[in-house]
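> I'd like to go over a predicted model; first the sequence, then the structure.
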Amino acid sequence: MPVDGVSQTSEPDGAARPATARLSVVLPTFNERDNLPVLIDRLDTVLAGIAWEAIVVDDNSPDGTAEAARAIAARDPRVRVIRRVGRRGLSGACIEGMLASSADYVAVMDADLQHDETLLPKMLAALSNGAADLAVASRHVEGGDVGSGLSSVRASGSGLANRLARLLLGVTLSDPMSGFFMIRRSEVERLAPGLSSQGFKILLDIVATARGSLRIVELPFVFRERLHGQSKLDTLVALDFLGLLLSKFVGDVVSVRFLMFMMVGASGVIVHMAALFALIELEGMSFQLAQTAATFVAMTTNFWLNNRLTYRDRRLRGLAALRGLLTFYLVCGFGVIANVGVASLVYQEDAGRILIGLAGAAGAVMGAVWNYAASSVLTWRKA
């Protein structure tokens, strides 16, 4: 009987279980009910003669994707379903699916039909001959193309992200933003402790974490148009990507989530100053009143951004979001006290500018750490 959050395999009465899979195809899904049956049929065709399985990892889709996957699994024992409740995110889903596999090789691809499934046998051949540990479907090698699957804006953004990854992390892949790849499962087991469950760029995380230890081959593919549904990527993913880049750049000393929280906080400074000047210059408010109002404006926008991005896997909605906003105000209020308190301890009368700067920085760091730790527990606590 299916159990939420646990890998499940369904098979009809009397049906023989398939041979141990040589290849697991991990399909992270969110609202892909209409695309999933089409993709499974295509996998059945292109992987004929290969012992394969599909592991559908669904983030509790409201459109019934998990139910559709179970219906397929009832007819085809090669399909397994993991329904994740209370946790979200493409990278986390991919990691969970890959670690649920017992096959020698694991492929990750989108379930939206934009990835060319006919490339899977070529990937498997590239790995099974012993020449590589990771096969990547690239849109940027000869023969590959972004096609019509990406808008011009998203295509430009993807190109910029690729350049940043190569510049900051030394990643030599032509397409580190690709979400279509195959890897030896033994390498997944080795690298998994260093991977982040947040974000959308699991391939970049794998390559950056491996630090040059993987033998990689790139195969060209053309990115196709989505058949059903809408893309789950939005403009806020850019901040998520920058958080991953910075985390890997500093050697994973701090988490991706903390770095994103800090980036949101930095944006709050800009919002605060803009609101402050607008209220004084345009509304004629006194400085004290404008400063107070600007503080609440900045805290509100910080809450919204953190709820949308930093804690998107714990996103609050409805009344829960209102309660979360109130607790966030409370947390930030104590954060100000922590900031001033630590700065006062460091500051000394008649101190030079350097010590004044250090005092201010120490207070800011303490306030930021408090806000992050307290909001994780109080505002966006795990269900």
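Thanks, I have the structure now.

> CA only for contacts and neighbour counts going forward, please
Will do.

> could I get the full set of helices for the stretch 101-250 of the chain?
120-128, 152-169, 185-191, 202-210, 237-249 (DSSP state H, counting those that start in this stretch).

> packing partners of the second one?
Spelled out, that is helix 152-169. Helices and strands touching helix 152-169, as assessed by 3 or more Cα pairs under 8 Å, 6 or more residues apart in numbering; DSSP states H and E, comprise helix 237-249.

> identify each buried residue in the helix it packs on, please.
Across helix 237-249, burial judged by 16 or more other Cα atoms under 10 Å covers 237, 239-248.

> and that helix, what does it pack onto?
Using 3+ Cα pairs under 8 Å, 6+ apart as the contact criterion, the neighbours of helix 237-249 among helices and strands are helix 152-169, helix 202-210, helix 256-281.

> put this beside the first:
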Amino acid sequence: MKPLELAVVIPTFNESGNIGELVRRLDAALKGREWEAVFVDDASPDGTAQMLREIAVKDRRIRVIERIDRRGLSSACIEGMMATGAPLIAVMDADLQHDPAVLIRLENALKADPELDLAIASRFVEGGGTGDWESERVAKSETASRIAQLVLKAELTDPLSGFFMIRAKRFRELAPRLSGIGFKILLDLLTTARRPLRFAEVPLQFHRREVGESKLDHVVAMEFLVALYDRMFGRIIPTRFAMFALIGVIGVAVHLSLLWLFFGLLGAEFVVGQITATMGAMTFNFFLNNALTYRDRRLHGTRALLRGWLSFCAVCSIGAVANIGIAAFLFEERYAYATASALAGVLVAAVWNYALSSRFTWGRY
């Protein structure tokens, strides 16, 4: 039996319409090589994982990891890459926009130069292209690439490429320090390496998605910015806490807006307006945190969301009492001026709310 030469890690979510054709293309492109494909599926509601299992029964080169109640492309790639013993590991998309034939070029680049750590498929080197992308999408991609260059330890034409191959030994050296945040694992690898990674780029002609919907939504764009923050400032102020605090600041604006609406505009009693504004702001914060801050632990279903909302409101109510108590104590005892006392109370409440909601609202891991 020949030793395993190459593993292809493919994160999936709602790709049932593409995986059959993708497996056929992998088989054709890698003919003559010993390879395996590790599909990491985030519990796709369209039955992607089950379809893959049916393929795997007949083809032992196909492996399936189905994650329950977890989301995130980068973290999915890390799990898949850690699950193989192949000396070379490639990452590519399942939507048929990445041509499996490029895997051979990536492999050849690494074999031609033993000093290289990874090979990257680039849309922006000579011979590459973005296909029939609209000019707006090309502009967005180029802007994101320029932003990514601000935190990179290497200069390359396509830092947001989702198609590359890395030596498994080098990946495992980096794995313990990877954040797993965002949708670009390559960016995570490049910014984590203490010694700049040595790489080569090969041309990639990006194909058009034929089946399914693009995952490039506004939340993904937000995750990109979050990933950049994590690499630049995450060691100073943890990324999740920074997001939680930012949403808290937005929640203050929501609170004041609701208070003005009910008390100032509709003429409700101040206490009624304050209670309504408080509950509205906490509800807003809960759902935004669920969608963004804790996206990888996101609560689903009416029952889970109701329990989570009640838990979050209880935690934040106690935090509000702590905020007022600490601020009042510092001001009355003349330890600090009014502004400093208020800020101290806010900071303590923020830490309290973050710590307890992480544990009791979204603390499933």
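Thanks, I have the structure now. Nothing here was measured: the structure is a model prediction, and the numbers come from that model.

> picking that back up, can I get the buried residues of helix 237-249 of the first structure in CSV with distance to residue 273 of the first structure?
Below are the buried residues of helix 237-249 of the first structure laid out as CSV (distance: Cα to Cα, whole Å):
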residue, distance to residue 273 of the first structure
237, 25
239, 21
240, 24
241, 26
242, 24
243, 24
244, 27
245, 28
246, 26
247, 28
248, 31
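
> tell me which two of the residues you listed sit farthest apart.
Across the buried residues of helix 237-249 of the first structure, the two members that end up farthest from each other (Cα to Cα) are 237 and 248, 16.7 Å apart.

> in a markdown table, list the helices of the stretch 101-250 of the first structure along with distance to residue 19 of the first structure.
Compiled in a markdown table, these are given as follows (distance: least, Cα to Cα, whole Å):
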| stretch | distance to residue 19 of the first structure |
| --- | --- |
| helix 120-128 | 18 |
| helix 152-169 | 39 |
| helix 185-191 | 18 |
| helix 202-210 | 29 |
| helix 237-249 | 38 |
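
> among these, which is the most enclosed?
The highest average neighbour count among the helices of the stretch 101-250 of the first structure, using mean count of other Cα atoms under 10 Å, belongs to helix 202-210 at a mean of 22.

> check the offset of that helix from the chain's centre.
Averaging C-alpha coordinates over helix 202-210 of the first structure and over its chain gives two centres that are 12 Å apart (Cα atoms, centre = their mean, to the nearest Å).

> what's the neighbour count on the aligned partner of residue 196 of the first structure in the second structure?
When the two structures are superposed using TM-score structural alignment, residue 196 of the first structure falls opposite residue 179 in the second structure. Residue 179 of the second structure sits with 19 neighbouring residues when counted by other Cα atoms under 10 Å.

> residue 179 of the second structure contacts residue 188, correct?
Yes - the pair formed by residue 179 of the second structure and residue 188 meets the contact definition of Cα atoms under 8 Å, at 6.9 Å.

> can you tell me how far the aligned residue in the first structure for residue 239 of the second structure sits from residue 336 of the first structure?
With TM-score structural alignment defining the correspondence, residue 239 of the second structure maps onto residue 256 in the first structure. When Cα to Cα, to the nearest Å is applied, the distance between residue 256 of the first structure and residue 336 of the first structure equals 24 Å.

> who has more neighbours out of those two?
In this comparison of residue 256 of the first structure against residue 336, neighbours counted by other Cα under 10 Å, the higher total goes to residue 256 at 24 against 17.

> quick one: residue 250 of the second structure from residue 323 of the second structure, how far?
Following Cα to Cα, the distance that separates residue 250 of the second structure from residue 323 of the second structure is 18 Å.

> more neighbours: which of these two?
Looking at residue 250 of the second structure and residue 323 with other Cα under 10 Å, you find the greater number of neighbours at residue 323, namely 22 against 13.

> what lines up with the more buried one in the first structure?
With the correspondence set by TM-score structural alignment, residue 323 of the second structure lines up against residue 339 in the first structure.

> its match and residue 364 of the first structure: what is the separation?
Residue 339 of the first structure sits 5 Å away from residue 364 of the first structure, taking Cα to Cα as the criterion.

> before we move on, what about residue 287 of the first structure?
For residue 287 of the first structure, the distance to residue 364 of the first structure (Cα to Cα) stands at 22 Å.

> neighbour count winner among those two?
The residue with more neighbours, out of residue 287 of the first structure and residue 364, is residue 364; 19 against 13, by other Cα under 10 Å.

> residues in contact with stretch 19-38 of the second structure?
Residues lying outside stretch 19-38 of the second structure but in contact with it, judged by Cα atoms under 8 Å, 6 or more residues apart in numbering, are 2-10, 48, 52, 60-65, 80, 83-84, 94-96, 100-101, 103-104.

> span of it from start to end?
Using Cα to Cα, the gap from the first to the last residue of stretch 19-38 of the second structure comes to 12 Å.

> that stretch aligns to what range in the first structure?
Going by TM-score structural alignment, stretch 19-38 of the second structure lines up with residues 36-55 of the first structure.

> next, the buried residues of the matching stretch.
Residues of stretch 36-55 of the first structure classed as buried by neighbour count (16+ other Cα under 10 Å): 36-37, 39-40, 43, 47, 52-55.

> got the contact list for residue 357 of the second structure?
Residues in contact with residue 357 of the second structure (Cα under 8 Å, 6+ apart) are 311-312, 315, 363.

> how about the contacts made by the corresponding residue of the second structure for residue 243 of the first structure?
Alignment of residue 243 of the first structure against the second structure is given by TM-score structural alignment, with residue 226 as its counterpart. Residues in contact with residue 226 of the second structure (Cα under 8 Å, 6+ apart) are 181-182, 239.

> that older thread, and the helices and strands packed on helix 237-249 of the first structure as JSON lines, adding distance to residue 373 of the first structure?
Shown next, in JSON lines, are these (distance: least, Cα to Cα, whole Å):
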{"stretch": "helix 152-169", "distance to residue 373 of the first structure": "28"}
{"stretch": "helix 202-210", "distance to residue 373 of the first structure": "24"}
{"stretch": "helix 256-281", "distance to residue 373 of the first structure": "9"}
